[in-house]
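Asks: Pasting a predicted model and its sequence here:
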Amino acid sequence: MTPRDGSDVYGNNRWSDLDRPPLGEAGLRRSLLRGDGLWSSLEVVPRTGSTNTDLVTRASSGAVAEGAVLIAEEQSAARGRLDRRWSAPPRSGLFFSVLLKPGEHEVPVERWGWLPLLAGVALATGLSSVAGVDTALKWPNDLLLTVGGEERKAAGILAERAGADGVVVGIGLNVSLRAEELPVPGAGSLALAGAKVVDREPLLRAVLRSFERWYLEWCAAQGDPGVSGLQATYAAGCATLGRAVRAQLPGGRDLVGEAVAVDGDGRLVIAGSDGTREPVAAGDIIHLRPA
């Protein structure tokens, strides 16, 4: 129950920043939950540690079905790739996780590694259609926007296994962050990139509808990235390809070369100066020169 003064159960006034109104759970449910669609449930919580952690716990206990969507207005312990911490002011972005069960669609486990890249494509294409900004993906799934002539990271994606047959994919997108609120110098937001829409509800609807379309087409192709068109679309929007990069690999080894392809397993193929090509499945990629 919300107190009469407008504050939430955590004592934060939900109208303290009128540029950042709360999400309307009922309206989102009406527009996104359909009997023949992917999304099966949708919940908005005012604050939590991590939507990924919460949804993994629920999925592991069998409490939710595929297509569950958990959204938080604020996260206090959000995590990104390589266990990096991520934070943002309340209601300044979209912070949500979804539960997928590709095995139920006969997608082989060896193709599940495409899910984070699929989420990146869904996010980029969904935003481009509504927000009116140019987007690009840094391998594997960081969303880049142009702010002041520079590429800035505005979103990250984290996929985690949930039980024996589930994968939880979490997305954190900076929407209305102002320059003084950015957590690190290389961060950006839709507002700073000049997006024509910064209302979070139409943005969320567009992203989830895009995600639904890409996921169901990928499942229909039994996870084949070529047949579903996912591999080609990802490559077309990947800012890493064609650039000199440094890959900081697990174990402390660095690999320097040109990023030349994304292979059928979603790995980044790096060509060295000696002509050798090495696929990278995990690591931190640093762009060494502009596109």
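Replies: Received, thanks. Just so it is clear, the structure is predicted and the values come from calculations on it, not from any experiment.
Asks: Only C-alpha atoms from now on, for both contacts and neighbour counts.
Replies: Noted.
Asks: can you give me the helices for this structure?
Replies: 25-32, 51-60, 115-131, 200-220, 230-236 (DSSP state H).
Asks: Of those, which is nearest Trp39?
Replies: The closest of the helices of the chain to Trp39 is helix 25-32. By Cα to Cα, the value is 6.8 Å.
Asks: Tell me which other helices or strands that closest one touches.
Replies: Counting contacts by 3 or more Cα pairs under 8 Å, 6 or more residues apart in numbering; DSSP states H and E, helix 25-32 is packed against strand 41-45, helix 200-220.
Asks: Comparison target, given below:
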Amino acid sequence: MTSAPESFPRPPLDAAALNAVLARPDGMWERIEVVPEAGSTNTELAARARDGAPHGSVLVAEHQSAGRGRLGRGFSTPPRAALTVSLLLRPTVPVGRLGWLSALMGVAAVGAVRGTTGVEAALKWPNDLMVPKASTTRPERADGKLAGILAEIDFSSGAPAVVVGIGINVSQSREELPVATAVSLRGEGATDLDRGVLLASLLGEFEELYTMWAAAEGDAEAAGLAAVYRDTCVTVGHRVRVHLPDGRVLKGTATGIDADGRLVVDGPEGERALSAGDVVHVRPDR
């Protein structure tokens, strides 16, 4: 893996400025903490949650050296090249509705990326932020992964504490990205690569969505979250190959997302609703 040219600007985040704008007395965010390095922001914030850290705590790492994705996948990012952030939430909603929080993060990220950079991001079920092939100026490539989302729930203190993390590729060069299918905002021609602006937009979008979702007691349909998620999810309406944990592959058409956030696939044996825990991969069936 090669480094980006030194002339490419990667300024540090300004924690004081972010807190001045986002950590309002009447707002959701308790404190935005920016650390020079963390193995995993999710792991670090989950440990703080067990020590009693409050709802609305935000942890950002300038350099994440041992990030964790779905199914235990690991990754790292060059210093100040990505936006790696985790949020601590203590929602008082039915436990069965907590699964919507990763989707909520995805919808917030789509809004933030589109609004601040002009890149037409979308969602791939269950937890990836994508730049679809149709919206790129490079038709030779497939859909590109811009970010991954990971939500984890801890019940050690009784009431659930949820840590939701996202790592958005911002200024990485092609050579700095971990896999061939990954893309960065820089590579997709973003109009703005200011991570502070992107973070402020992400937290603003998340707070608005979360406030409505929590007021609806976690009912994503009533809050309007489910409808927005469906509108931004490129998986729906396409033929897919679903790789199941037992090694089988389910082929069919992704017909929708149900009220519990499960992917509905119409296959040879009829419709089947799949949760994120039921699958290994969901890929286009070409």
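Replies: On my side now, so go ahead. This one's a predicted model, so the numbers in the text were calculated from it and none came from an experiment.
Asks: just the helices and strands packed on helix 25-32 of structure 1: most buried one?
Replies: Counting by mean count of other Cα atoms under 10 Å, helix 200-220 has the highest mean neighbour count of these, with a mean of 20.
Asks: okay if I get the helices of structure 1 as CSV plus distance to Leu288 of structure 1?
Replies: Below are the helices of structure 1 laid out as CSV (distance: least, Cα to Cα, whole Å):
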stretch, distance to Leu288 of structure 1
helix 25-32, 41
helix 51-60, 32
helix 115-131, 22
helix 200-220, 30
helix 230-236, 19
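Asks: hang on, the earlier thing: ok, which of the helices and strands packed on helix 25-32 of structure 1 comes nearest Gly266 of structure 1?
Replies: Gly266 of structure 1 sits nearest to helix 200-220 of all the helices and strands packed on helix 25-32 of structure 1, at 13.6 Å, using Cα to Cα.
Asks: What residue in structure 2 is paired with Val184 of structure 1?
Replies: Aligned counterpart of Val184 of structure 1 in structure 2: Val179 (TM-score structural alignment).
Asks: gap between the corresponding residue of structure 2 for Gly156 of structure 1 and Ile166 of structure 2?
Replies: Using TM-score structural alignment as the criterion, Gly156 of structure 1 maps onto Gly148 of structure 2. Distance of Gly148 of structure 2 to Ile166 of structure 2, given as Cα to Cα, to the nearest Å: 6 Å.
Asks: Run a quick neighbour tally on the aligned residue in structure 2 for Ser60 of structure 1.
Replies: Matched by TM-score structural alignment, Ser60 of structure 1 corresponds to Arg50 in structure 2. The tally of other residues near Arg50 of structure 2 (other Cα atoms under 10 Å) stands at 13.
Asks: Wait, Arg50 of structure 2 touches Ser156, no?
Replies: Yes - the criterion here is Cα atoms under 8 Å, and Arg50 of structure 2 meets it with Ser156 at 7.0 Å.
Asks: Read off where stretch 195-202 of structure 1 ends up in structure 2.
Replies: So stretch 195-202 of structure 1 sits over residues 190-197 in structure 2, by TM-score structural alignment.
Asks: Pull the residues that contact that stretch.
Replies: Contacts to stretch 190-197 of structure 2, defined as Cα atoms under 8 Å, 6 or more residues apart in numbering, come from residues 13-14, 18, 82-83, 116-119, 170-171, 185-186.
Asks: For those, give me JSON lines that also has neighbour count.
Replies: Shown next, in JSON lines, are the contacts of stretch 190-197 of structure 2 (neighbours: other Cα atoms under 10 Å):
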{"residue": "Leu13", "neighbour count": "21"}
{"residue": "Asp14", "neighbour count": "12"}
{"residue": "Leu18", "neighbour count": "18"}
{"residue": "Ala82", "neighbour count": "25"}
{"residue": "Leu83", "neighbour count": "25"}
{"residue": "Thr116", "neighbour count": "20"}
{"residue": "Thr117", "neighbour count": "20"}
{"residue": "Gly118", "neighbour count": "15"}
{"residue": "Val119", "neighbour count": "22"}
{"residue": "Val170", "neighbour count": "26"}
{"residue": "Ser171", "neighbour count": "27"}
{"residue": "Leu185", "neighbour count": "24"}
{"residue": "Arg186", "neighbour count": "19"}
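Asks: Lys138 of structure 1 corresponds to which position in structure 2?
Replies: Using TM-score structural alignment as the criterion, Lys138 of structure 1 maps onto Lys124 of structure 2.
Asks: Let me see the ranges of the strands in the stretch 151-286 of structure 2.
Replies: For the stretch 151-286 of structure 2, the strands defined by DSSP state E, counting those that start in this stretch cover 161-169, 239-243, 249-257, 263-267, 270-274, 281-284.
Asks: Run through the residues that contact whichever residue in structure 1 pairs up with His243 of structure 2.
Replies: Aligned by TM-score structural alignment, His243 of structure 2 pairs with Gln248 of structure 1. By Cα under 8 Å, 6+ apart, the contact list for Gln248 of structure 1 reads Asp254, Leu255, Gly283, Asp284, Ile285, Ile286.
Asks: 6 Å instead?
Replies: Counting by Cα atoms under 6 Å, 6 or more residues apart in numbering, Gln248 of structure 1 touches Asp254, Gly283, Asp284.
Asks: ranking those residues by neighbours, who comes first?
Replies: The residue in these with the most neighbours, by other Cα under 10 Å, is Gly283 (21 neighbours).
Asks: Would you agree that residue is in contact with Arg246?
Replies: No - judged on Cα atoms under 6 Å, Gly283 of structure 1 makes no contact with Arg246 at a distance of 9.7 Å.
Asks: Can you name the residues in contact with stretch 27-42 of structure 2?
Replies: By Cα under 6 Å, 6+ apart, stretch 27-42 of structure 2 touches 15, 19, 23, 56-67, 86, 165.
Asks: would you list the helices and strands packed on helix 25-32 of structure 1 in a markdown table and tack on distance to Gly242 of structure 1?
Replies: What follows is the helices and strands packed on helix 25-32 of structure 1, written out as a markdown table (distance: least, Cα to Cα, whole Å):
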| stretch | distance to Gly242 of structure 1 |
| --- | --- |
| strand 41-45 | 39 |
| helix 200-220 | 25 |
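Asks: Out of the ones you listed, which gets nearest to Pro108 of structure 1?
Replies: That would be helix 200-220 among those, by Cα to Cα, at 9.8 Å.
Asks: how much space between Glu201 of structure 1 and Arg277 of structure 1?
Replies: Taking Cα to Cα, one finds Glu201 of structure 1 at 43 Å from Arg277 of structure 1.
Asks: swap in Thr53 of structure 1?
Replies: To Arg277 of structure 1, Thr53 of structure 1 is 37 Å away according to Cα to Cα.
Asks: Nearest residue to the middle of structure 2?
Replies: Ile149 (3.3 Å; Cα atoms, centre = their mean).
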